[in-house]
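> need a structure here:
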Amino acid sequence: MAEHGTDHHGELVVVTGMTGAGRSTAAKELEDLGYYVVDNMPPSLLREVVRLVDESRGVEQPIAVVVDVRSGSFFESVQANLAQGATGRHATLVFLEATDDVLVRRQEAARRPHPLQGGGRLLDGLQREREVLGDLRSDADLVIDTTSLNVHQLTDRIAEAFGTADNIRLKVTVTSFGFKYGIPVDADFVADMRFLPNPHWVPELRASTGRDREVADYVLGQPGAAEFLDGYVPVLESVAAGYLREGKRFMTVAIGCTGGKHRSVAMSEEIASRLVAAGFEARVSHRDLGRE
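Okay, the predicted model is just below:
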């Protein structure tokens, strides 16, 4: 497996594996890491794709292609196209797998039939797929079992293998919530905004939310709001930098108030804005907005 900081210029990554094991997630992360990604590509076209990318983007542009059972009879050409020197690039074959019960559950949740199940059961399709992919799995440079991995953990594994110090960034999610609906279970940090006056008790603000300018101005203008932000955001910045050094690429910050409508929403927006200004990749979500 590649280490952080490894130079992946000119690399060719071929992603394959079981349906439902996370090929699309892996491809999206490789794209985020700067790879030119081609999904569902017949392996027989691999050398042609490399040639076109070499001509249009240069030989330093890393490429990732996703091949799966939809490619049908083209599968026997995968090994030939990945033979030493066949493409002129260093090639890495990544195989994603998971247990049958997990794959069945994921496919059923997605409400998609397996491409090889025909008129049979989903499990029949998976068994045929394992037979078709058996040799590819044996040849894989990197096998990732996604049985117990969530989306974030899988993207972490891909980034560990193919990211560099320059293109790996911490992704921070700042989510507002209402304490009366429960604290988010996936939060790394939880902050309570109930120390600020509640706009709910201001008649002209009650129907608005923390995303409305008048509510945000009211909340941010309260005694203690600026002091909290000035003290809390630098702590998050420091921890985020430490997370990234330790290889953790996701951080969830939960900001709560009573109902998740006013104070937590306004403060979440401001915290995320400050994190973005500090150079972090931050997004905002409002879990309970609209529940009242």
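> from here on, contacts and neighbour counts on C-alpha atoms
Will do.
> What is the longest helix of this structure by residue count?
With DSSP state H setting the assignment, residue counts place helix 225-245 as the longest helix in the chain.
> how far out from the middle of the chain is that helix?
Centroid separation between helix 225-245 and its chain, computed with CA atoms, centre = their mean, to the nearest Å, is 22 Å.
> Residues contacting it, please?
Contact with helix 225-245 is made by Arg169, Leu170, Leu196, Val219, Leu220, Arg249, Met251, Ile271, Arg274, Leu275, Ala278, as judged by CA atoms under 8 Å, 6 or more residues apart in numbering.
> what's the most distant pair in the residues you listed?
Greatest spatial distance in those: Arg169 and Leu196, 32.7 Å, computed using CA to CA.
> quick one: buried residues of the strand or helix carrying Glu55?
Using DSSP states H and E, Glu55 sits within helix 46-57. For helix 46-57, the neighbour count (16 or more other CA atoms under 10 Å) marks Leu46, Arg47, Val49, Val50, Arg51, Val53, Asp54 as buried.
> another one to check against the first:
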Amino acid sequence: MIDDADATLSPERRDPAFPPSDAHPGPADVRRGDDSGEVLIVTGMSGAGRSTAANALEDLDWYVVDNLPPQMLRPLLDLAGRLGGQLPRIAAVVDVRGRDLFSELPAETQAIRDRSNLRVVFLDASDDVLVRRFEAVRRPHPLQGQGTLIDGIRRERDVLATLRESADVIIDTSRFNVHQLANRIADLFADAETPAHTVTLQSFGFKYGVPPDADLVADMRFLPNPFWDDDLRALTGEEQRVVDYVLSQEGAAEFLDAYAAALRPVFAGYQRENKRHSTVAVGCTGGKHRSVAMVNALAERLRDLPGVAVRVRHRDLGRE
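Modelled structure (predicted):
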């Protein structure tokens, strides 16, 4: 399977932005049977971005199965039913790598439509773009055989013509890059409650080392250390007396306001670039007082950002 080097949304009638045809149910009209979970079949042209789409769906907490024979779709749904809702959203990547088995996909798809909330997304791209992507990775087309690359692409188009016609969503990836395609998948298939970006605000002590996975690091050692106050030494930055002490220091409130304002466009940019997770590390000497108080205060300022989920972690709290 080939990731996109480049990928554009085709204005097809079965994209949710356009009304579905009468012959095929759209995403809002798919029949629901005994199974209450969502099922998504990802298919389309080799080189059109199926693996990028699969990775994006995994990031959205879909359970993704790659290169699944069509005959295994219904057993997979039966298993999901027996698991009692543990797999509420299943995505199966089904394509011509299955060779002769692939011919069973239309019949299996119809059978699943009768019992589940099913959508079929078809990824497509122009012939010249597909040729360029295959040449970039120096791999043959799965249907090329003894012919040329373009022979394989045209043969695949013939095989997939009926399936493309019956798809619920068609995405032309010719002009998308991998991030744009992942964002389009998120727009279509993210749960309404799934954040576009999750940031972990982590306090730490410089004496124990900077977190190696930190995307951004802030240093609170410009503030007086409560450690040198005998009344505060045994406390932590989660206790109100320490919080009041830290936040009342010169520059503390100014830093919080300025840093929160600086992070807002950063997280907005992360969402545009499909960076779904980041870590902002805030340090002091031991990770017990100043950094803890600042992380908690910063979290309060960021919790209302659209599309952003905020998590708090105090790495070194409790260490001697």
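> out of the buried residues of helix 46-57 of structure 1, which one sits closest to Val174 of structure 1?
Val174 of structure 1 has its nearest neighbour among the buried residues of helix 46-57 of structure 1 in Val53, at 37.7 Å by CA to CA.
> Can you tell me what that closest one aligns to in structure 2?
Structural correspondence for Val53 of structure 1 with respect to structure 2 (TM-score structural alignment): Ala80.
> Nearest spatial neighbour of that match, chain-adjacent residues omitted?
Closest residue to Ala80 of structure 2 apart from its sequence neighbours, by CA to CA, 6 or more residues apart in numbering: Leu87 at 5.7 Å.
> And for Leu130 of structure 2?
Spatial nearest neighbour of Leu130 of structure 2, chain neighbours left out: Gly47 (5.7 Å); criterion: CA to CA, 6+ apart.
> Just give the number of residues close to the residue mapped onto that neighbour from structure 1.
Using TM-score structural alignment, the partner of Gly47 of structure 2 in structure 1 is Gly20. Counted with other CA atoms under 10 Å, residues neighbouring Gly20 of structure 1 total 23.
> Spell out which residues sit in contact with Gly20 of structure 1, please.
Neighbouring residues of Gly20 of structure 1 by CA under 8 Å, 6+ apart: Leu103, Arg106, Gln107.
> By neighbour count, which of the residues you listed wins?
Tallying neighbours with other CA under 10 Å puts Leu103 at the head of those, with 22 neighbours.
> Please identify the helix or strand for that one.
Per DSSP H and E, Leu103 of structure 1 falls inside helix 100-110.
> so how far is that helix from its chain's centroid?
That offset, for helix 100-110 of structure 1, works out to 19 Å (CA atoms, centre = their mean).
> Mean distance of the following helix or strand past that helix to its aligned residues in structure 2, please.
Heading C-terminal from helix 100-110 of structure 1, the first helix or strand you meet, by DSSP H and E, is helix 122-139. Compared with structure 2 after the fit, helix 122-139 of structure 1 shows a mean deviation of 1.0 Å (mean CA distance after the TM-score superposition for structure 1).
> all helices for structure 1, in order.
23-32, 46-57, 78-81, 100-110, 122-139, 151-162, 213-220, 225-245, 263-277.
> which residues touch the first one?
For helix 23-32 of structure 1, contacts defined as CA under 8 Å, 6+ apart pick out 15-17, 37, 39, 64-66, 96, 151, 154-155, 158-159, 162.
> Have a look at how far, on average, it is from structure 2.
Averaged out, helix 23-32 of structure 1 is 1.0 Å away (mean CA distance after the TM-score superposition for structure 1).
> and that helix with helix 151-162, angle?
50 degrees (axes from the mean of the first three to the mean of the last three CA atoms, to 10 degrees).
> How about the second one?
With the same axes, to 10 degrees applied, the angle from helix 46-57 of structure 1 to helix 151-162 works out at 80 degrees.
> Pull the distance from helix 46-57 of structure 1 to the chain's centre.
Distance of helix 46-57 of structure 1 from the chain centroid (CA atoms, centre = their mean) equals 27 Å.
> That one vs structure 2, mean deviation?
Helix 46-57 of structure 1 sits 1.3 Å off on average (mean CA distance after the TM-score superposition for structure 1).
> and that helix, what does it pack onto?
When contacts are defined as 3 or more CA pairs under 8 Å, 6 or more residues apart in numbering; DSSP states H and E, helix 46-57 of structure 1 sits against none of the other helices and strands.
> In contact with the aligned partner of Leu93 of structure 1 in structure 2, which residues?
Mapped onto structure 2 by TM-score structural alignment, Leu93 of structure 1 lines up with Val120. When contacts are counted by CA under 8 Å, 6+ apart, Val120 of structure 2 touches Leu40, Ile41, Val42, Thr43, Ala167, Asp168, Val169.
> Check the gap between the counterpart of the last one in structure 1 and Val14 of structure 1 for me.
With the correspondence set by TM-score structural alignment, Val169 of structure 2 lines up against Leu142 in structure 1. The gap separating Leu142 of structure 1 from Val14 of structure 1 is 10 Å, by CA to CA, to the nearest Å.
> Looking at those two now, which is surrounded by more residues?
Val14 (24 against 16).
> on that earlier part again, for Arg169 and Leu196 of structure 1, work out which one has more neighbours and name it.
Neighbours were counted for Arg169 of structure 1 and for Leu196 using other CA under 10 Å; Arg169 has more, 20 against 17.
> how far away is the more buried one from Thr252 of structure 1?
Remark: distance between Arg169 of structure 1 and Thr252 of structure 1 (CA to CA) = 14 Å.
> go on, Asp217 of structure 1?
For Asp217 of structure 1 relative to Thr252 of structure 1 (CA to CA), the value is 25 Å.
> just Val94 of structure 1 next, same as before
Val94 of structure 1 sits 29 Å away from Thr252 of structure 1, going by CA to CA.
> Those two: which has the busier surroundings?
Comparing Val94 of structure 1 with Thr252 by other CA under 10 Å, the one with more neighbours is Val94, at 22 against 19.
> Chain neighbours aside, what residue packs nearest to the alignment partner in structure 1 of Leu149 of structure 2?
Mapped onto structure 1 by TM-score structural alignment, Leu149 of structure 2 lines up with Leu122. In space, and not counting its chain neighbours, Leu122 of structure 1 is closest to His114: 5.8 Å by CA to CA, 6+ apart.
> Thank you kindly, that will do.
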